[in-house]
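Enquirer: Predicted structure and sequence below. I'll ask about it afterward.
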Amino acid sequence: MGSKLTVILPALLLALPLFLLGGCGCGFDCNSTSDSDDTALLTLGLSDSLPEDLQQVSLEVESISFKRTGEDDVIVETFTINGKDVPTFSIDLLKYPGTEQLLVIEDKEMEPGSYNEVSIQVNVESLGDSYVQEKASGVLKQLTVAGGKLTLPGLVLAPGNQEFTVEFGLAQALQLQASEETYLLTTNGIRMENNLTDATLSGLVDSTLFDTVEPCRAKTEPEAGNRVYLYKGIDIAKENLADVFTTGSTVPAPEKAIAPFAVATVLQNSPSVDWEYDFGYLPAGDYTLAFSCDSEDDDPVQYNDIPMPLPETQLYRITLTQSQKAVCNLTADATCK
């Protein structure tokens, strides 16, 4: 029997979700419930964390392909945006933070089973197609994707409703190139998450943490450079917690250094003026959370030796259960109130 596919795109987390990944916040949700006729209904979404110094991160998507071994690819070239069918669509990932999403594929029939790869074809031919707008200058810069395609791990469609979120961690995925004229979007920090079982983690952040210790006390803008880093595992030694880096770093990281699984920027909630962070789509499990007030220069590739956590007390051990909406408020006494 067939299955139906719904694709939702959420926005970036800054640390940014984008479309269908195998993850995407720029994230995808995947919920599965039983259905008597063996039809699978897939919902895909994008989610992300925002880069603090950017105004827009805009992608023009031409197609999304689902690959199966020994079977023809399922290629989606018509999208449903705000109830209308369109051949392509553009999305500003920064407009979909946390758990917010943009629906792009709805009730597409697909065969249940394993899809080993998901590919998002992005139009990067010219500046007007896919671009990044920097906040301070307002300048538009070309956004590039290697080969014009984001290739993500696949997913398994069971009969019934399927909701996946592709979560984009822009703090990990988006790189300003050496020429400083273009940005490269990679699949680092992009993951596909199952919305049926995923947890969320959010909380308020005490603003006194922004500039009470060195070197943060010297910041001219205390509200800048504040991030929350999330690591997989609950027994990680503090000295092994590292900033964002990849194997491409030209600065050697310590042998036991662990890069974060996800990163969230601390942002001000405009109605309440509270400072808060938000991880929209996380698999259940054990985590270590660390706050840093000195993350402004954290490069997505290079190891920067940023002290973690900062202040030193801002370390939290957290266990997330399936579908839990967890709250951990970061306070001066580090009690996760």
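Expert: Received, thanks.

Enquirer: drop to CA atoms for contacts and neighbour counts, all remaining ones
Expert: OK.

Enquirer: Would you mark the buried spots in stretch 48-60?
Expert: By neighbour count on 16 or more other C-alpha atoms under 10 Å, the buried set for stretch 48-60 is 48, 49, 50, 51, 52, 54, 55, 56, 57, 58, 59, 60.

Enquirer: Between the two ends of it, how far is it?
Expert: One end of stretch 48-60 sits 16 Å from the other (C-alpha to C-alpha, to the nearest Å).

Enquirer: The buried residues of stretch 48-60: which two are farthest apart?
Expert: The distance between the two most remote of the buried residues of stretch 48-60 (C-alpha to C-alpha) is 21.8 Å, for 52 and 60.

Enquirer: residues making contact with the lengthiest strand in the chain?
Expert: When the chain is parsed with DSSP state E, its longest strand is strand 54-67. Contact with strand 54-67 is made by 20, 73-78, 87-94, 115-124, 129-136, 138, 143, 154, as judged by C-alpha atoms under 8 Å, 6 or more residues apart in numbering.

Enquirer: second one coming, line it up with the first:
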Amino acid sequence: MLDGVTMRFKKFSLSQWFIILACLLLNACGGSSSDTVEEVVQQKSFITLKITDAPIDTATEVVVEFTGVELKPASGAPLNFDFDEAKTIDLLALQGNDSEVLLENIEVESGSYQWARLKVNAQINTMDSYISFENGNSFSLYVPSGNQSGLKLNDSFTVLAGQTTSFTIDFDLRKSVINPKGLVNDYILKPRLRIIDNAEISTITGTVSDELMNQASCAEGASIYVFSGHDMTPDDEGSSTPPLTSSFVNLNSESGIYEFVVAYLSPGNYTLSLTCDADLDAPEVDDDITFLASVNVSTDANQTAEVMIN
């Protein structure tokens, strides 16, 4: 019945209304009006956007206040999605496979997008966003022009037609948090972001031998640095060939085994390298840090690769 069809149209966009009405009035779509309606519904596209984090040493909290997301289609004006209430997220709590939703099943046009911008409150001398350390000290996190430009991700991505496309943004804190000279009460947050299509993510889980972890240098700062490609020569964050991402090595109190998880990787070849100097690695300085062992690993989409470093 027409009334029944009308009820189903209530959430259609203006462009979808034109398509449906043209098909109903001209009967030129090669099928019944109900088939046409279903075809239009199937072409609606949605995006889900999550955020996760690679770690930073000695910090206990890295809290950022997000106020919205902006997406830039390849053609057309940017799309703004402002939150009704700011989302306060402790990025340091998002380790391994953990993530937090920023956008969920939001209807957008399908196609290519040039960039994404995370809107934040992160002003100088203001504790809306902040970092806390093991010694109990806390400092505001300051994003230069943060309230205007936010945290911009310049990687392109594609939203598929007729379905929900889900992405995760990896917020690499080890690369992003800067302790600058001249700012007493603030740390600077310089975004080091990458976006991963959740339909193609891969994960690496691994263990590190007691022989390596029992070395005196591994009393603290034990981390796995991940480099793109096999047989890569490992280097520090401030070098010309920094790691793609990193992960802490943690002692499993029940099994007594040293473990790590690297999640949200694209399928491919990687070199994993163990360092116990991660706490000495400044993101904007070419530091001389030591790597104790490396291993090659290949990953596949939606699969978990297991490795041992010894």
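Expert: Cool, got the structure. None of the values given here were measured: they were computed from a predicted structure.

Enquirer: re the thing from before, quick one: the longest strand of the first structure to the second structure mean distance?
Expert: Superposing on the second structure places strand 54-67 of the first structure at an average distance of 0.8 Å from its equivalents, by mean C-alpha distance after the TM-score superposition for the first structure.

Enquirer: What's the first helix or strand after that strand?
Expert: strand 74-76 (DSSP states H and E).

Enquirer: what's that following strand aligned against in the second structure?
Expert: Mapped onto the second structure using TM-score structural alignment, strand 74-76 of the first structure spans residues 79-81.

Enquirer: That stretch vs the first structure - mean distance after superposition?
Expert: Compared with the first structure after the fit, stretch 79-81 of the second structure shows a mean deviation of 0.7 Å (mean C-alpha distance after the TM-score superposition for the first structure).

Enquirer: Now that stretch: buried residues?
Expert: For stretch 79-81 of the second structure, using 16+ other C-alpha under 10 Å, the buried residues are residue 81.

Enquirer: Now do it: distance to the chain's middle.
Expert: 18 Å (C-alpha atoms, centre = their mean, to the nearest Å).

Enquirer: Against residue 66 of the second structure, how distant is the residue nearest to residue 140 of the second structure when sequence neighbours are not counted?
Expert: Among residues not flanking residue 140 of the second structure along the chain, residue 130 sits closest, at 4.1 Å (C-alpha to C-alpha, 6 or more residues apart in numbering). Distance, residue 130 of the second structure to residue 66 of the second structure, by C-alpha to C-alpha: 12 Å.

Enquirer: isn't residue 144 of the first structure right up against residue 183?
Expert: Yes - between residue 144 of the first structure and residue 183 there is a contact under C-alpha atoms under 8 Å: 6.1 Å.

Enquirer: Name the residues contacting each of the two.
Expert: Taking C-alpha under 8 Å, 6+ apart as the criterion, residue 144 of the first structure and residue 183 both touch residue 131.

Enquirer: between the two, who's got more neighbours?
Expert: In this view residue 144 of the first structure and residue 183 are compared by other C-alpha atoms under 10 Å, and residue 144 has more residues nearby, 26 against 20.

Enquirer: Trace residue 52 of the second structure over to the first structure, please.
Expert: Under TM-score structural alignment, residue 52 of the second structure pairs with residue 47 in the first structure.

Enquirer: any idea where the strands of the stretch 201-337 of the first structure begin and end?
Expert: Along the stretch 201-337 of the first structure, the stretches classed as strands by DSSP state E, counting those that start in this stretch are 227-232, 262-265, 267-268, 275-282, 285-292, 315-320, 325-327.

Enquirer: about what we covered before: I'd like the buried residues of stretch 48-60 of the first structure as JSON lines, with distance to residue 169 of the first structure appended.
Expert: Putting the buried residues of stretch 48-60 of the first structure into JSON lines (distance: C-alpha to C-alpha, whole Å) gives the following:
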{"residue": "48", "distance to residue 169 of the first structure": "6"}
{"residue": "49", "distance to residue 169 of the first structure": "6"}
{"residue": "50", "distance to residue 169 of the first structure": "8"}
{"residue": "51", "distance to residue 169 of the first structure": "9"}
{"residue": "52", "distance to residue 169 of the first structure": "12"}
{"residue": "54", "distance to residue 169 of the first structure": "14"}
{"residue": "55", "distance to residue 169 of the first structure": "16"}
{"residue": "56", "distance to residue 169 of the first structure": "15"}
{"residue": "57", "distance to residue 169 of the first structure": "12"}
{"residue": "58", "distance to residue 169 of the first structure": "15"}
{"residue": "59", "distance to residue 169 of the first structure": "15"}
{"residue": "60", "distance to residue 169 of the first structure": "18"}
